[in-house]
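Novice: Dropping a prediction and its sequence here:
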Amino acid sequence: MRVLITGGTGFIGRHLIRALHQRGAEITVLSRNTKAASVLLGPKVNVIDHLPSASELNNIDAVFNLAGEPIAEKRWSQSQKRKICDSRWQLTEQLANTLENCANPPVFISGSAIGFYGNQGNNWVDEHTPIDEKTLQQDFAHQVCFQWEQNALRVAQLTRVCIVRTGLVLAPQFGALKKMLPPYRLGLGGPIGSGQQYMSWIHIDDMVQLLLFLLDSADAHGIYNATAPQPATNAEFSRQLAATLNRPHFLFTPALLLKLALGEMAQLLIEGQRVKPTRLLDAGFNFQYPDLSSALHQLLDEPKV
């Protein structure tokens, strides 16, 4: 199998590449910095700095479109918002334009995020939940995801397209959990704001396996939520993380403080979505880590000597 990956140097991309290598896949990664990417990914990965032509994509079996400026790394200034949007929208549009000219277009598996749903409070949402676009017009995360998805779905009549709305990916070396671990290990952890906002999460191993599941499932198409079936409130997540680390859990971070420190980006922490992966479950995908306790223990427990 021949696979093209955008965002292959990212954390999820690197784990996906490792799994695809185990299958014997031929992997090409699109990167702006080919030298650094080659050093990071190793000699088995073909790294290119330009989008393949339509004729070249005819020889590719699948495209994983995972690239994007990290949404939670920097305060949302206007220039940072533009970077976040352009890194997703422009590349996805370019891929769609090329796929439209393919005689034999590859399967297209493209990223998105559960930020698409906006702040849903305690309400369950899944891929079938009606979304009020007017209500969410001012929600930046929704705007990012909506246009990102639309650009990918343009080619849904030409090839099999899967949109993956990813939740909080759990791995100690990555993202939110990486940032949370130092204070929690010092016994300084606690909920954020009210703590009642839901965190829809997924173990990194399940994230990779569901991408492969969608690749292998000839009938898979459309929107899929990449979240474990048991989301947790922020307070529950905080308690479970502290317990896994055998640390106290008594501090909290006021929402107002976060708004002052992070501005609009604070909504990622003080708002939430209670997401169910209905379509994955209906398709027969089995989560190895469906509950938070098993996921955190697998990720954080010290190996037994």
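Specialist: Perfect, I can see it now. Numbering: from 1, shown residues only.
Novice: C-alpha only now, for contacts and for neighbours.
Specialist: Fine.
Novice: could you measure residue 149 against residue 301, distance?
Specialist: As defined by CA to CA, to the nearest Å, residue 149 lies at a distance of 37 Å from residue 301.
Novice: So which of these two has more stuff around it?
Specialist: residue 149 (25 against 10; other CA atoms under 10 Å).
Novice: ok, and for the host helix or strand of the more buried one, which residues are buried?
Specialist: Assignment of secondary structure by DSSP states H and E places residue 149 within helix 140-153. If you call a residue buried by 16 or more other CA atoms under 10 Å, then helix 140-153 has these buried ones: 140-149, 151-153.
Novice: Pick the one among the residues you listed closest to residue 199.
Specialist: Within those, proximity to residue 199 (CA to CA) peaks at residue 141, which comes in at 15.2 Å.
Novice: Comparison target below:
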Amino acid sequence: MRRIVVAGASGLIGSALVRSLEADGYEVVRLVRRAAAGPLEVAWEPEAGRVDAAGLDGADAVVNLAGAGVGDRRWTAAYKRTIRDGRVNGTRALAEAVAGMDRPPRVFVNGSAIGIYGETGERVVDESAPAASGFLPELCVEWEGAAGPAQLAGVRTVFARTGLVVAKGGGAWGKLFPLFRAGLGGRMGDGRQYWSYIALHDEVAAIRHLLERDDLEGAFNLTAPEPLTNRQITDAMARVLHRPKVFTVPAPVLRVVLGEMAGDVLGSARVVPGRLLDSGFRFAFPGIDDAVRAALG
């Protein structure tokens, strides 16, 4: 496997994955939302469901991590459509292009999220758990379903259900780090909700593991082995950054500021990576302190 196509190559996870692959000598082809500037770029319009299928020729693998950030803005009706269309229409376009190739890639790794399980409370869930109802779970079901053409064509298809990525450059932790450094960090709501996190290093390593193992297909949770409560995580942030943890953001305030998205922050998702561990994957930064230090270092 030498030629890998990556959609979402400029995002938090995608850019880290591309750096890792290129450092090991892989040829990475990026999907771009403009005219391709050379042989290592392919034009596409994910919301419109269009991709230059000819640009995928010769690919050994396709990785789709594209999609508007779920936590980037308040969930207006228009932004929810943007979140949905980019993921579902983009995935379907890629899957159909893959299915129509004379020599399809060996594997199609499609992004997904642990949001598919919804609110789990204190209940531990793995990949065998059913999808919940609500915007995020239903989006994830549709998102994964859009990969159907690749599966029907016999391409090994993997769904990387990612948790909260511990990194400075974006996502939930991209917002937490500046707050804690300023001494403004603290728990959210009652702090008893579980957060299923993963260090960016382990996220990239897990995706590469899924790419390289020909016997792995279907859904895999990409989360650290032991989810922690928001209180435990914010305690660790304060501890590692040597800052006080004195502030608490009450649930009603979060609901006013974030709107519907507050449910994702206040909700509890106690998700474990059962299939990933069973496949022999080993985490470099399984604990929250080490994950935070890795993000800083």
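Specialist: Looks like it came in fine. This one's a predicted model, so the numbers in the text were calculated from it and none came from an experiment.
Novice: TM between them?
Specialist: The TM-score (TM-score structural alignment, normalised by the length of the second structure) is 0.92; 288 aligned residues with a CA RMSD of 1.7 Å.
Novice: before we move on, back to that, which bit of the second structure covers the following helix or strand past the helix holding residue 149 of the first structure?
Specialist: With elements assigned by DSSP H and E, the helix or strand that comes after helix 140-153 of the first structure is strand 161-166. The alignment of strand 161-166 of the first structure onto the second structure (TM-score structural alignment) spans residues 157-162.
Novice: and residue 277 of the second structure, how far is that from residue 230 of the second structure?
Specialist: When CA to CA is the yardstick, residue 277 of the second structure and residue 230 of the second structure sit 24 Å from each other.
Novice: Which one of these two is surrounded by more residues?
Specialist: For residue 277 of the second structure and residue 230, the more surrounded residue by other CA under 10 Å is residue 230, and the numbers stand at 23 against 16.
Novice: Show me where the first structure has its helices.
Specialist: Read by DSSP state H, the first structure holds these helices, from start to end of the chain: 11-22, 34-41, 54-57, 78-100, 140-153, 175-185, 204-216, 234-244, 255-262, 267-270, 278-282, 292-300.
Novice: average gap between the match of strand 161-166 of the first structure and the first structure?
Specialist: Stretch 157-162 of the second structure differs from its equivalent in the first structure by a mean of 0.4 Å after superposition (mean CA distance after the TM-score superposition for the first structure).
Novice: Which residues does that stretch contact?
Specialist: For stretch 157-162 of the second structure, contacts defined as CA atoms under 8 Å, 6 or more residues apart in numbering pick out 107-114, 144, 147, 150-151, 203, 207, 210, 216-223.
Novice: Now the buried members of those.
Specialist: In terms of neighbour count (16+ other CA under 10 Å), the buried residues within the contacts of stretch 157-162 of the second structure are 107-114, 144, 147, 150-151, 203, 207, 210, 216-217, 219-223.
Novice: Kindly provide the distance from residue 111 of the second structure to residue 144 of the second structure.
Specialist: Relative to residue 144 of the second structure, and taking CA to CA, residue 111 of the second structure is found at 8 Å.
Novice: which residue in the first structure lines up with residue 122 of the second structure?
Specialist: By TM-score structural alignment, residue 122 of the second structure lines up with residue 122 in the first structure.
Novice: Now for the residue lying closest to that match once chain neighbours are set aside: which residues touch it?
Specialist: Among residues not flanking residue 122 of the first structure along the chain, residue 274 sits closest, at 6.3 Å (CA to CA, 6 or more residues apart in numbering). Taking CA under 8 Å, 6+ apart as the criterion, residue 274 of the first structure is in contact with 120, 121, 122, 123, 124, 125, 198, 199, 200, 231, 232.
Novice: neighbours of the fourth one, just the number please.
Specialist: Around residue 123 of the first structure sit 11 other residues, with neighbours defined as other CA under 10 Å.
Novice: so how far is residue 83 of the first structure from it?
Specialist: Taking CA to CA as the criterion, residue 123 of the first structure is separated from residue 83 of the first structure by 31 Å.
Novice: before we move on, what about the fifth one?
Specialist: In this structure, residue 124 of the first structure lies at 31 Å from residue 83 of the first structure, with CA to CA as the measure.
Novice: Then the last one?
Specialist: When distance is defined by CA to CA, residue 232 of the first structure is 31 Å away from residue 83 of the first structure.
Novice: between the two, which one's more packed in?
Specialist: Applying other CA under 10 Å to residue 232 of the first structure and residue 83 shows that residue 232 carries more neighbours, namely 22 against 17.
Novice: Per the alignment, name the residue of the second structure opposite the more buried one.
Specialist: In the second structure, the position corresponding to residue 232 of the first structure is occupied by residue 228, as judged by TM-score structural alignment.
Novice: Please tell me how far that match sits from residue 281 of the second structure.
Specialist: 20 Å.
Novice: ok, now which ones touch the closest residue in space to residue 87 of the first structure that isn't next to it in sequence?
Specialist: Once flanking residues are discounted, residue 87 of the first structure sits nearest to residue 68: 5.0 Å by CA to CA, 6+ apart. Contacts here follow CA under 8 Å, 6+ apart; on that basis residue 68 of the first structure touches 7, 84, 87, 88.
Novice: Give me the neighbour count for the third one.
Specialist: Right, the one you point to is residue 87 of the first structure. Other residues lying near residue 87 of the first structure total 15 when counted by other CA under 10 Å.
Novice: again with the first one
Specialist: Per other CA under 10 Å, the neighbour tally for residue 7 of the first structure reads 19.
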